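Asker: Here is a sequence together with a model predicted from it:
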Amino acid sequence: MKKIKNIKHVTAKAENGTCKKTEIKIGDITVGKDFLVIAGPCSVESEEQIMTVAKAVKDAGVNMLRGSVYKLGTSPYSFQGLRKVELQYLSKAGMETRLPIITEVLDPRDIYLISEYADAFQIRANNMQNYSLLVEVGKVKKPVLLKRGMNATIKEWLNCAEYIMNAGNPNVILCECGVQTTDTYTRTPLNLSAVTVAKRLTHLPVIVDPSHATDCVELIRPMTLSSIMAGCDGVIIEVHPSTCDAFSDIEQKLTPDQFKDLMGDIRETLTFRDNLNEHYKKKN
């Protein structure tokens, strides 16, 4: 495996002949040890909506709740989010379901407000190289989920993680969410080889976002299960109680019932992967 130069904190370091992997404690889960399933709506639209989703995904067995409160889209006229009000709704949903919450941060000026409510920050793909933002979340010890930019190389992605860690925050989770190609059927086709490469090059947990990458409900299940077999440490999936009424990204949201079925498949695939890995170890 080729090395990436000038990355001090992110690259894997061997200790006693093995690579020591980073484990990140968030609430009652340990990312990197426990398989992380983050679910919830793309945007928090109302208190009723986020509470309905939170209870549904909790019952399905997730261990973290997502929801964006600062929703700046490609159009300035699209839904922009309710901001502090949404944060309060999201926080309430997390407390009532006892799920840690993660939400996007877009601007360094919002970090400390969001940190009062959220258990972890998410850096969206098109903000990956917002270096001033990376440095500022690096000054806060809350975990950071860093999505790979759709046109970013693996080296660029890891260098952005290095910005966060070099500023003092070791709690980084890498997230593969697809790369830009000439194909237009999916938004950004998943590059699952990047999951395996990142797992080999770094000591950081690596998760996958099949919702954003596929932008297609029918593709979420197969890409989720493929991601698990590629070795990911978790997935982040969009769930909405009434997908046809969602304010954004209607095509990539699962209903609570669809998500519940997917969670059953996730458990079975994880068991299969664990058994396969155990068989491989014994064989070698």
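Answerer: Yep, that arrived.

Asker: alpha carbons only for contacts and neighbour counts from here, please
Answerer: Will do.

Asker: What residues of the lengthiest helix in the chain count as buried?
Answerer: When the chain is scanned for its longest helix (criterion: DSSP state H), the result is helix 256-283. By 16 or more other Cα atoms under 10 Å, the buried positions in helix 256-283 come out as 256, 259-260, 262-263, 265-266, 269-270, 273.

Asker: For the stretch 51-200 of the chain, which segments count as helices?
Answerer: 84-97, 111-115, 131-138, 154-166, 192-201 (DSSP state H, counting those that start in this stretch).

Asker: any chance of those helices in CSV, plus distance to residue 34 and mean neighbour count?
Answerer: Shown next, in CSV, are the helices of the stretch 51-200 of the chain (distance: least, Cα to Cα, whole Å; neighbours: other Cα atoms under 10 Å):
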stretch, distance to residue 34, mean neighbour count
helix 84-97, 19, 19
helix 111-115, 23, 16
helix 131-138, 24, 20
helix 154-166, 21, 22
helix 192-201, 15, 18
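
Asker: adding another structure so you can compare the two:
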Amino acid sequence: MIIVMKREATGEMIQHAAEKVEKLGLKAHVIQGTERTVIAAIGDKREEMRESFETVAGVSKVVPILAPYKVASREVKPEPTLVKAGSLEVGNGKCGVIAGPCSVESEDQIVETAKAVKAAGATALRGGAFKPRTSPYSFQGLKEEGLKMLATAREETGLAVVTEVVASEDVQLVAKYADVLQIGARNMQNYRLLEEVGRVDRAVLLKRGPSATIDELLLAAEYILNEGNSRVMLCERGIRTFESHTRFTLPLATVTYLHQKTHLPVVIDPSHGTGHAALVPDMCVAAVAIGADGIIVEVHPEPDEAMSDGYQSLDLPTFAETMKRCRAVANAVGIQCGADV
């Protein structure tokens, strides 16, 4: 249920109401809105305890949360959430741009890419140090050495680092180097991993599984939010369908639908969503036009030489040209896309 506080409710009143929620065996999530504060009371006993809150000082009303996902719902927080992580800002009218190679291959490669994507207007650097691959014989990433290279690229450029964490036991290690922890599509329903990233002070980019429904994506986000981490970004990276002309099918309608259901920002991944570099620029532009809160794009200095996903990676000049097109569309629809250059 949602406990809606009065506009004039003091900090002490809000704290008292939250403490009462906790004493009754529920979990309290205090959410500061632009006009008033609400407290989401999460737990199995929430409905039967509704009446006990209606007379608490400072409480305006108590209403049930109808959506199966509670903290992620717009019922709890009508205003869109802006997620900040270093140089990256995503949501509430700001379209963040995360760009970089699928895998970190060397310090020269990641630093060169970071400088180029920043010059083109990217606001964060992506790069995989831990790589979950379909085949055990494929390149698995440089692991901590790759993380150190990403940190060096951040020192050189100031770009926030976005990188994937693939196991709960690696969360603390990856958080030591990264600004944003990415949960890949294969791990969207790895609930122990979701809980672990919910306990660290790092923003999270949660990718939709290739066969997951929207409700399953939002409930996965709920695991992270329920642990107290409010900096969650949802990522549409394409789903499996009967089509074979692209690697996955990228449903841009997901952006509009999620904006109606959740306050969390929505990022589009056109690289995995199409699997073909030639299709990525147009899908980046379309994502900005539909109102996406961010795009995450694979970019490599020499895609033909990439150790993973070179076929869907943009080269540096193509990414720069794509950013020009994205900014033009963003100006037309009244949002900010990437950094000013």
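Answerer: Happy to help now that I have it. Please read all numbers here as calculations on a predicted model, not as lab measurements.

Asker: Just give the TM-score of the two.
Answerer: Between these two chains, after superposing, the TM-score reads 0.92 (TM-score structural alignment, normalised by the length of the first structure); 270 aligned residues with a Cα RMSD of 1.4 Å.

Asker: Mind putting the buried residues of helix 256-283 of the first structure into CSV with distance to residue 68 of the first structure?
Answerer: Listed next are the buried residues of helix 256-283 of the first structure as CSV, based on distance: Cα to Cα, whole Å:
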residue, distance to residue 68 of the first structure
256, 18
259, 19
260, 22
262, 22
263, 22
265, 26
266, 24
269, 29
270, 28
273, 32
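
Asker: Where does the residue lying closest to residue 28 of the second structure once chain neighbours are set aside sit, in terms of helix or strand?
Answerer: Leaving aside its sequence neighbours, residue 28 of the second structure sits nearest to residue 41 (Cα to Cα, 6 or more residues apart in numbering; 4.9 Å). Element membership for residue 41 of the second structure, per DSSP states H and E: strand 37-42.

Asker: Give the aligned range of that strand in the first structure.
Answerer: On the first structure, no counterpart of strand 37-42 of the second structure exists by TM-score structural alignment.

Asker: check contacts around residue 35 of the first structure.
Answerer: 233-234 (Cα atoms under 8 Å, 6 or more residues apart in numbering).

Asker: which residue lines up with residue 294 of the second structure in the first structure?
Answerer: So, by TM-score structural alignment, residue 294 of the second structure is matched to residue 234.

Asker: where's the longest helix of the first structure relative to the chain centroid, distance-wise?
Answerer: In terms of Cα atoms, centre = their mean, to the nearest Å, the centre of helix 256-283 of the first structure is set 19 Å apart from its chain centre.

Asker: and what of stretch 14-34 of the second structure?
Answerer: With Cα atoms, centre = their mean, you get 25 Å for stretch 14-34 of the second structure.

Asker: what helices or strands is whichever helix or strand comes after the strand holding residue 41 of the second structure leaning on?
Answerer: Next helix or strand after strand 37-42 of the second structure toward the C-terminus (DSSP H and E): strand 59-63. With contacts taken as 3 or more Cα pairs under 8 Å, 6 or more residues apart in numbering; DSSP states H and E, strand 59-63 of the second structure sits against strand 2-5.

Asker: Look at residue 245 of the second structure and say how many residues are nearby.
Answerer: 10 (other Cα atoms under 10 Å).

Asker: swap in residue 178 of the second structure?
Answerer: 24.

Asker: residues touching it, list them.
Answerer: Applying Cα under 8 Å, 6+ apart, the residues near residue 178 of the second structure are 147, 150-151, 160-163, 202.

Asker: Quick check: the gap between the counterpart of it in the first structure and residue 226 of the first structure.
Answerer: In the first structure, the residue equivalent to residue 178 of the second structure is residue 118, according to TM-score structural alignment. Residue 118 of the first structure is 30 Å from residue 226 of the first structure, where distance means Cα to Cα, to the nearest Å.

Asker: One more: residue 47 of the first structure?
Answerer: The separation that residue 47 of the first structure has from residue 226 of the first structure, given Cα to Cα, amounts to 34 Å.

Asker: what's the answer for residue 199 of the first structure, then?
Answerer: With Cα to Cα as the criterion, residue 199 of the first structure and residue 226 of the first structure are 15 Å apart.
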